[in-house]
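A.B. asks: sequence and predicted model, in that order:
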Amino acid sequence: MLDMKFVREMPDEIDAAMAARQTSWDRARFFELDGRRRALICRVEELQATRNAESKKIGALMRQGQREQAEAAKDAVRAIGDEAAVLNDELGAIDDELERFMARLPNIPAATTPVGSDESDNVECRRWSTPPAFAFDPRPHWELGVDLGILDFDRGSKLSGARFTVLAGAGAALDRALQSFFLNTHIAHGFTEFIPPVIVNREIMYGTGQLPKFEEDAYHVGDDQFLIPTAEVALTNLHAGEVLDGASLPLRYTAGTPCFREEAGSAGRDTRGIIRQHEFTKVEMVKFARPEESDDELESMTAEAELLLQQLELPYRVISLCTGDLGFSARQTYDIEVWLPSYNAYKEISSCSNCGDFQARRASIRYRDPERFKGTRFVHTLNGSGLPTGRTMAAIMENYQNEDGSITVPEVLRPYMGGLERIEQPAAGGAGA
């Protein structure tokens, strides 16, 4: 959430930020609400002061035997109280509307975020390795996986509907190996691992910016609770409402969890295979940093995700998202795109974002550093995929496929898979070896 004082004092900057994001805001309505709110606060404070003064007179008038004047003063106090109650009700309604208004304003892009209209204006920063050159016609992972008996789309659909998949045999082992490899790497680099709940309350989804804007993409369960779309939601809100010790920053957290997304706005996109599923496993990175350190922490988080792909020897490129393609809560984002032969293109596999104090303001996460400043300030929060196992599995299957339909297991994963070097056709009646 943006600082209301900043919005009030710098509306031209808000105009420019919203224009860069290819959206708009109702500037006139904001100032109408904000002006009425401040006028109401002043009037209520005046009434309270008058009420206090009149209340003090009542006792003195009674002691002086001026009962008639005392009763008149009581009537005046009651009238003031009635007026104040009406105004406080109006103030509460305006506060609620202002909160809803502010909750729908996206973050202001960082100065380093490229200005552009849509994904076509994103800026490529770098590439690593080159796509493989096959001596045969490569096949898509959805065909390879079915033939190898490690992806079962029919049974996934039978159990849960479209965009659900059953992983079997070596497919299940590969998913588990990836998660362990990702987590072990992050932990070795100073991240603390968590296993948070996958069901969270409404205010937790609000804290990271999933609500109210993206409610249609979320799975609603129970009594106004939600299945998490990413572990970012739970990890960031671990410190909701808290004041952190500045000496402890930056904090680096990681978690591997199931993730759930309705994908309401993605009809027809990536419907084949395991690129865009309603349920998938992802290892997430989250950081809490001082404002002056958050840009560096974004760079190191992106490098952490890149390191995973480098160790897997998967070709990728890094893209700096432009203002028109930036996520709601982010001020700067790098997307990492892995090469997928079935698309003959790079596809997003990780997104690393610096949200500034946007999420911290919504979730009320502050820090204290008495050697630098008095009081408290909002931390900066960052998040990044490190990585989703499904998309990584698809990339491995397609880039490591062999002409006979088998898949070579990347060397770095073999210790996690009992030394298995190749996923081959299953024996009769079995699942992928």
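C.D. replies: Looks like it came in fine. Residues are numbered from 1 along each chain as shown.
A.B. asks: please make it C-alpha for all contacts and neighbour counts, starting now.
C.D. replies: OK.
A.B. asks: which helix or which strand is home to Val44?
C.D. replies: helix 27-63 (DSSP states H and E).
A.B. asks: only the buried residues of that helix, if you could.
C.D. replies: When burial is assessed from 16 or more other Cα atoms under 10 Å, helix 27-63 yields the following buried residues: 30, 33-34, 37, 40, 43-44, 47-48, 51, 54-55, 57-58, 61.
A.B. asks: show me how far that helix is from its chain's centre.
C.D. replies: The chain centre lies 41 Å from the centre of helix 27-63; the measure is Cα atoms, centre = their mean, to the nearest Å.
A.B. asks: which strands and helices lie in contact with it?
C.D. replies: Where contact means 3 or more Cα pairs under 8 Å, 6 or more residues apart in numbering; DSSP states H and E, helix 27-63 is packed against helix 67-103.
A.B. asks: which elements pack onto whatever helix or strand comes next after the helix it packs on?
C.D. replies: Remark: after helix 67-103, the chain's next helix or strand is strand 123-128, criterion DSSP H and E. Under the contact criterion of 3+ Cα pairs under 8 Å, 6+ apart, strand 123-128 touches strand 316-320.
A.B. asks: can you name the residues in contact with the strand it packs on?
C.D. replies: Contact partners of strand 316-320, identified using Cα atoms under 8 Å, 6 or more residues apart in numbering, comprise 113-114, 122-130, 309, 332-339, 346.
A.B. asks: try this one side by side with the last:
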Amino acid sequence: MHDIKTIRDDLAGFRADLLRRKPDEAAADALIVRLIERDDARKTAIQKAQAAQERRNAASKEIGAAMKAKDAALADELKAEVAALKDGMGALEAEERDAIAALETELAAIPNRPLPEVPFGADENDNPEIRRVGEPKNFSFKPKEHFEIGEALGLMDFEAAAKLSGARFTVLKGKLARLERALEQFMLDLHTDVHGYTEVAPPLLVRDRAMFGTAQLPKFRDDQFAALSLVEAEQHFAANEPGELDHFWLIPTAEVPLTNLVREQILDEASLPLRMTAGTPCFRAEAGAAGRDTRGMIRQHQFSKVEMVSIATPEQSQAEHERMTACAEEVLKRLGLPYRVVLLCTGDMGFASQKTYDIEVWLPGQDRYREISSCSVCGDFQARRMGARYRPAEGKNTRYVHTLNGSGVAVGRALVAVLENYQNEDGSVTVPEALRPYMGGLETISRA
């Protein structure tokens, strides 16, 4: 969420950032005009309501003076004026609320402003590579993709999942199910015991306000799964219109509940940075992914992910972003998985992000790097939507916190990477040493 005062104080800078996100000058200029018009309407509505209230208060005092002066006619005239002002206050207050809502709706649809060092670009092809770690293994055979390996082992079943739930679901069995669980436990232990994050077990269902706070709503409504009760569903469909229900949503990532833990709070500066992690199932409709990654586990409606969230001061947030990215990288280093880090360009970065690093793991079966983690700093963009502030150690005025989030990492994609990088010619899969304590000492997964 943007601050309209900040925008108006630097319209040229705001316009430049809009064009870095989307180089459409006509659209940028039209948006700025709408923002100014809505802000002017808000100010006018507030002034009208305040003027009416001030006149009402003044007239009320004048009634007493008129009665004291035994001027009944004037007193009656003033009483009539007060009554009329009182009757009109409701309409003025409604006008003020509507004007504020119109401005906030416009502001809520504008993406975050990229930091100056974020490169301009149109899509993922314009993302510069920052570093590459580890060398892809040279196989003596043609490496298979993860779904070929899992199905051949008899431990990955897409057909059964389709019968239960449709496309983009997977059933894992036996040692692969345990391997997925081992990966999540390994990541959580690393982030809590070594990296200093506090583990949280959050709800998987959240309300509209939580999704709005982290900017999943309203922009990405079609990518979410809504969970309506039977009564809500009946009311919703009976109305035969989209409606704005305050219903539950299945979380697309633990970023939503973790970040919202500080909503509508004022934190002490001494408590920051606040670092939290959680391993949860995640749910995404993937509305914009038709035809992409239809085979395998890369793009699923339900998947597991270990999330990291940091709440920081503005002065801490840039260093915290680098630290969070390093924590995610450490997962891949300990698993012995080759990867690279790229800096997302303006055309590829997320709606709420100021700056994002993507970590892409090497998948020999696909002969390419694929995203396994995305670490973003959001500045005060989400904090404004949530009303999350902190009180500086020195100074009376509160400030908005900065929020950060990152995958630490996507468990399903880590499973994919382990299967493809640790596959053997006979179809078995070697268990990475870091995971063997979580697998009861098992060194190899083979078909029974």
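C.D. replies: Structure received. Keep in mind it's a predicted model, so treat the numbers as computed, not measured.
A.B. asks: about what we covered before: in ChimeraX, how would I select the buried members of the contacts of strand 316-320 of structure 1?
C.D. replies: The ChimeraX selection below is limited to those of the contacts of strand 316-320 of structure 1 classed as buried (16+ other Cα under 10 Å):
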select :113,114,122,123,309,332,333,334,335,336,337,338,339,346
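A.B. asks: ends of stretch 437-446 of structure 2, what's the gap?
C.D. replies: 18 Å (Cα to Cα, to the nearest Å).
A.B. asks: check which residues of it are buried.
C.D. replies: Tyr438, Met439, Thr444, Ile445, Ser446.
A.B. asks: and Val118 of structure 2, what's its match in structure 1?
C.D. replies: Using TM-score structural alignment as the criterion, Val118 of structure 2 maps onto Thr113 of structure 1.
A.B. asks: so what's that match up against?
C.D. replies: Ser320, Leu321, Cys322, Thr323, Arg331, Gln332, Thr333.
A.B. asks: just put the residues you listed in TSV and tack on secondary structure and distance to Asn402 of structure 1.
C.D. replies: As requested, the contacts of Thr113 of structure 1 are exported to TSV (DSSP: H, G, I helix; E, B strand; the rest coil; distance: Cα to Cα, whole Å):
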residue	secondary structure	distance to Asn402 of structure 1
Ser320	strand	33
Leu321	coil	34
Cys322	coil	38
Thr323	helix	41
Arg331	coil	42
Gln332	strand	39
Thr333	strand	35
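A.B. asks: sec struct for the residue of structure 1 most remote from its centre, please.
C.D. replies: Largest separation from the mean C-alpha position in structure 1: Gly65, at 67.5 Å (Cα atoms, centre = their mean). Using DSSP: H, G, I helix; E, B strand; the rest coil, the structure places Gly65 of structure 1 in coil.
A.B. asks: what is the aligned counterpart of it in structure 2?
C.D. replies: Match for Gly65 of structure 1 (TM-score structural alignment): Lys70.
A.B. asks: what about the helix holding Val44 of structure 1, how far off from structure 2?
C.D. replies: When structure 2 is overlaid, helix 27-63 of structure 1 sits 1.5 Å from its aligned residues on average, using mean Cα distance after the TM-score superposition for structure 1.
A.B. asks: so that helix versus helix 67-103, what angle?
C.D. replies: 160 degrees (axes from the mean of the first three to the mean of the last three Cα atoms, to 10 degrees).
A.B. asks: tell me who's in contact with Glu360 of structure 2.
C.D. replies: Tyr339, Arg340, Val341, Val342, Tyr369, Arg370, Glu371, Ile372, Ser373.
A.B. asks: just the helices from the stretch 101-250 of structure 2, written as ranges.
C.D. replies: All helices of the stretch 101-250 of structure 2, identified by DSSP state H, counting those that start in this stretch, fall at 146-153, 158-165, 174-189, 208-213, 230-239.
A.B. asks: what span of structure 1 is the shortest one aligned with?
C.D. replies: On structure 1, the counterpart of helix 208-213 of structure 2 by TM-score structural alignment is residues 202-207.
A.B. asks: how many residues are close by Arg67 of structure 1?
C.D. replies: 14 (other Cα atoms under 10 Å).
A.B. asks: ok, the spatially closest residue to it that is not a sequence neighbour - contacts?
C.D. replies: Sequence neighbours aside, Leu61 is the residue nearest to Arg67 of structure 1 in space, at 6.7 Å (criterion: Cα to Cα, 6 or more residues apart in numbering). Taking Cα under 8 Å, 6+ apart, we find Leu61 of structure 1 in contact with Arg67, Gln69, Ala70.
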